[in-house]
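Participant: Take this sequence and fold it.
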Amino acid sequence: MTSPPSTWAPVPSPRSAPESRPAAGVHAVVVAGARPNFVKAKPVLDALESTGMRTSLVHTGQHYDEAMSGVFFTDLDLRAPDHHLAAGSGSHAVQTAAVMTSFETLLERLRPDLVVVFGDVNSTLACALVAAKAGVRAAHVEAGLRSGDRSMPEEINRIVTDRLCDDLFATSPEAVEHLLREGAAPDQVHLVGNVMVDTLLARCADALARPVLADLGLRPGGYGLLTLHRPANVDDPATLTGLLVALGQIAECCPLLFPAHPRTAAQLADRLPAGIRLIGPVGYLDSIALQAGASLVLTDSGGIQEETTVLGVPCLTLRDNTERPLTVTEGTNQVVGRDPAMVVAAALEALENPPPPRRPALWDGHAGQRIAAILARTLPAGTGAAAPQRGEFRSG
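Facilitator: Next up, the predicted model:
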């Protein structure tokens, strides 16, 4: 890993809550649409409010049923949304357009000083684009992640969102380097840590107290956890067949629990090998409890790569790349691809010789506070403050 340029420095941890409320009068719209967004939004929303900002929470409705989003509000102690766009499902174009159409109308009515978006889902791109065209300052939390694989829709969303946003909050030095290489101005880019870790550390005790393992008849260390949802894994019949063969072999020595997205469950039908137990989606706290109790996690989820690193649990990523390389270089994750023989060999090795627990710097539970402190210092008060001008806008 190369060092970030000398013009850039990480933001230190806040030592205490600010004595004054410098952002009073500023209105921030915080946008969440899918399950990972809610996890990221909670610490940022709380931290912005601690500075005196007025906040509006917008749920785009990209994940809209109780199992996929409703239970997360309870688990995260997240307040009910102030506005719900009810975008629903559809193709990438249909869903993105639905969010844009609804959010444009809402933004015209609210006229906020700031829009905050998270991650890489369609809602993120849609709301960043609307904010940019409306001249409203936009901040991207979890900026700069890159897998290098443009066949992933999320990669396109990341790249475009970072080009549109004015404030770019990164989780890792690699993300900072990506942003600066792509032409972001140094004063836009801030290494603040990982807001998902903020939520995990805040809610971990509650998660570990959950009865989910006992309810499922599991004992800590006596099972592996599996999650699959990416189209490259579940929509290609040959790829899915090969993965199921590998997973069946792993399940012979380590039974696997598989909480499945409804779309994934429909793809599997009766194809699951013996030893793999399919259950429905679980809430945030139960997901953390199941990860913490597993001897091994196999996944194609970006967020789970991060969570397992914090929990110190071995993780195998069933993809050819990751936008979160810090979980490999400074965590417990290994990118093993989709070749059945490679997956089985890596799983057996991880079970026999698990990697030592370790956690990246700044993944300390204070990322949300760092973000709020930066925005409170730099945002002008007053309804509808325009995005700052930066000369040649992010040419690069």
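Participant: switch to C-alpha atoms for all contacts and neighbour counts from now on
Facilitator: Will do.
Participant: which residues in the stretch 251-396 of the chain form helices?
Facilitator: Ranges of helices in the stretch 251-396 of the chain, per DSSP state H, counting those that start in this stretch, are 262-268, 284-293, 302-311, 326-329, 340-352, 367-378.
Participant: meant to ask about the stretch 101-250 of the chain
Facilitator: Under DSSP H, counting those that start in this stretch, the stretch 101-250 of the chain gives helices at 122-134, 153-164, 173-181, 195-208, 212-215, 231-234, 237-251.
Participant: Please generate a structure for the following sequence too, so the two can be compared:
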Amino acid sequence: MRVSTILGARPQFIKAAVVSKKIREKNKEIIIHTGQHYDDNMSKIFFDELEIPKPDYNLNIGSGYHGFQTGNMLIKIEDILLKEKPDIVLVYGDTNSTIAGALAASKLLIPIAHIEAGLRSFNKNMPEEQNRILTDHISDYLFAPTETSEINLKKEGISRNVFKIGDVMYDGILHFSKLASVKSMIISRLNIRDKYILATIHRAENTNDISKLKNIVQALNESGKRIILPLHPRTQKYISQYNLKISSNVSIIHPIGYLDMLMLEKNAEKILTDSGGVQKEAFFLGKPCITLREETEWIETVNNGWNILVGSNAKKIIQSINEFLPQKERKNYFGNGDAADKIVNILNKGLFINK
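Facilitator: Prediction:
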């Protein structure tokens, strides 16, 4: 089996770390990196420390408006697929890299496998929601991480080749959290001795809206807690553009690799984020999560009481930082850590049958 894997953003690198390893045991993989995340701390470091095979192609697309970014990816990915002639194209999640890869494959009649199929926030204003819906409806193999995602697909009339296989990020957590404990020096490097809140802010709905970003920064400043904030380049840009002031209780650090991020998550008192991946990592690691959104595609974490949605309301954010604590035991929604094995076995079997 010849697989073209299309990646472009940090969460996809993490998922590929476990899936690509399984693919390459018995199959040929061609990795196409779109360059959607192009900062070394957002891209190269992940390939290095997670031992992901180096990309066969790096498109160096960079940032830009959605049409520019997706269109350029589509043109370049199509050229590569015509040259490489893969048996299947593998895409992850909900980024512009995802939809560009899926569209390129669909037009060329190459089967598409979508990992993290069926996720829905039910907010079509989010580009991620648009990408995941469109990708699901043109995919040939849909790997749903949870029962909820499987049900979402059925409600949209998608039932053929839907496989509930668990979450590949859980596979990664089981392996890389142990590695992080050995290799990461971030706690000593930052001289962390007391309790802290870990925060991440990167979604366009928060960064591009001055009132939302202002409210979030205000809440961090007024929380009275030590907050560690690895700052995404987009967030840094808008904080500077809006001339927002950061108080001394908030420690801004550069974007970090996955192992350092895991160590900060493991040692945090609570986690404050607008990232879907970080919400899950918080749940896997048993950390209360405060989500800076009005909705989430990972509704299981909310229903289980380990995640609370506060949007950009400064009062709710501060109250949750000081008071929110889970009241239930965590349930197992995300599988047994063998999702990557299941994906590769299903693809190998399915492609053999289809031929």
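Participant: Fetch the TM-score of the aligned pair.
Facilitator: Scored against TM-score structural alignment, normalised by the length of structure 2, the superposed chains reach a TM-score of 0.95; 351 aligned residues with a CA RMSD of 1.6 Å.
Participant: about what we covered before: compare the helices of the stretch 251-396 of structure 1 and give me the one nearest Leu244 of structure 1.
Facilitator: helix 340-352 (8.4 Å; CA to CA).
Participant: how far off helix 237-251 does the closest one point, in degrees?
Facilitator: With axes from the mean of the first three to the mean of the last three CA atoms, to 10 degrees applied, the angle from helix 340-352 of structure 1 to helix 237-251 works out at 30 degrees.
Participant: Can you name every helix or strand that helix 340-352 of structure 1 contacts?
Facilitator: helix 237-251, strand 296-299 (3 or more CA pairs under 8 Å, 6 or more residues apart in numbering; DSSP states H and E).
Participant: Out of the ones you listed, which gets nearest to Thr199 of structure 1?
Facilitator: strand 296-299 (19.9 Å).
Participant: what's the closest one aligned against in structure 2?
Facilitator: Under TM-score structural alignment, strand 296-299 of structure 1 corresponds to residues 270-273 of structure 2.
Participant: Quick check: the matching stretch compared with structure 1, mean distance?
Facilitator: Superposed on structure 1, stretch 270-273 of structure 2 shows a mean distance to its aligned partners of 0.6 Å (mean CA distance after the TM-score superposition for structure 1).
Participant: Which positions within that stretch qualify as buried?
Facilitator: Using 16 or more other CA atoms under 10 Å as the test for burial, stretch 270-273 of structure 2 gives Lys270, Ile271, Leu272, Thr273.
Participant: Would you quantify the distance from Arg324 of structure 1 to Ile304 of structure 1?
Facilitator: 11 Å (CA to CA, to the nearest Å).
Participant: what about Asp65 of structure 1, neighbour count?
Facilitator: Using other CA atoms under 10 Å, Asp65 of structure 1 is surrounded by 11 other residues.
Participant: What's it aligned with over in structure 2?
Facilitator: Using TM-score structural alignment, Asp65 of structure 1 lines up with Asp39 in structure 2.
Participant: what kind of secondary structure is that match in?
Facilitator: Under the three-state scheme (DSSP: H, G, I helix; E, B strand; the rest coil), Asp39 of structure 2 adopts coil.
Participant: Identify the residues contacting the alignment partner in structure 2 of Pro36 of structure 1.
Facilitator: Structural correspondence for Pro36 of structure 1 with respect to structure 2 (TM-score structural alignment): Pro11. Taking CA atoms under 8 Å, 6 or more residues apart in numbering, we find Pro11 of structure 2 in contact with Gly277.
Participant: Show me what secondary structure element comes after the helix or strand that contains Pro11 of structure 2.
Facilitator: Element membership for Pro11 of structure 2 (DSSP states H and E) is helix 10-26. Next along the chain after helix 10-26 of structure 2, taking DSSP H and E as the criterion, comes strand 28-33.
Participant: and the closest residue to Ser223 of structure 2 other than its chain neighbours, what is it in contact with?
Facilitator: Counting by CA to CA, 6 or more residues apart in numbering, Ile318 is the residue found nearest to Ser223 of structure 2 once chain neighbours are left out, at 5.4 Å. By CA under 8 Å, 6+ apart, Ile318 of structure 2 lies in contact with Ala219, Leu220, Glu222, Ser223.
Participant: Return the closest of the buried residues of stretch 270-273 of structure 2 with respect to Asn72 of structure 2.
Facilitator: Nearest to Asn72 of structure 2 among the buried residues of stretch 270-273 of structure 2, with distances taken as CA to CA, is Thr273, at 29.9 Å.
Participant: Hmm, that closest one is touching Thr200, no?
Facilitator: Yes: if you go by CA atoms under 8 Å, Thr273 of structure 2 and Thr200 touch, sitting 4.7 Å apart.
Participant: any residues in contact with both of these two?
Facilitator: In contact with both Thr273 of structure 2 and Thr200: no residue, using CA under 8 Å, 6+ apart.
Participant: corresponding residue for the residue nearest to Ser223 of structure 2 in structure 1?
Facilitator: Using TM-score structural alignment, Ile318 of structure 2 pairs with Val344 in structure 1.
Participant: Repeat that for Lys214 of structure 2.
Facilitator: Checking TM-score structural alignment: Lys214 of structure 2 goes with Thr241.
Participant: cool, and Arg160 of structure 2?
Facilitator: So, by TM-score structural alignment, Arg160 of structure 2 is matched to Asp187.
Participant: Could you check how far its match is from Asp167 of structure 1?
Facilitator: In terms of CA to CA, Asp187 of structure 1 sits 8 Å off from Asp167 of structure 1.
Participant: that older thread, indicate which one of the helices and strands packed on helix 340-352 of structure 1 is closest to Arg109 of structure 1.
Facilitator: Using CA to CA, the nearest of these to Arg109 of structure 1 is strand 296-299, at 41.0 Å.
Participant: other SSEs contacting the closest one?
Facilitator: strand 224-227, strand 315-317, helix 340-352.
Participant: Now find how far off-centre it is within its chain.
Facilitator: Put simply, strand 296-299 of structure 1 sits 17 Å off its chain's centre (CA atoms, centre = their mean, to the nearest Å).
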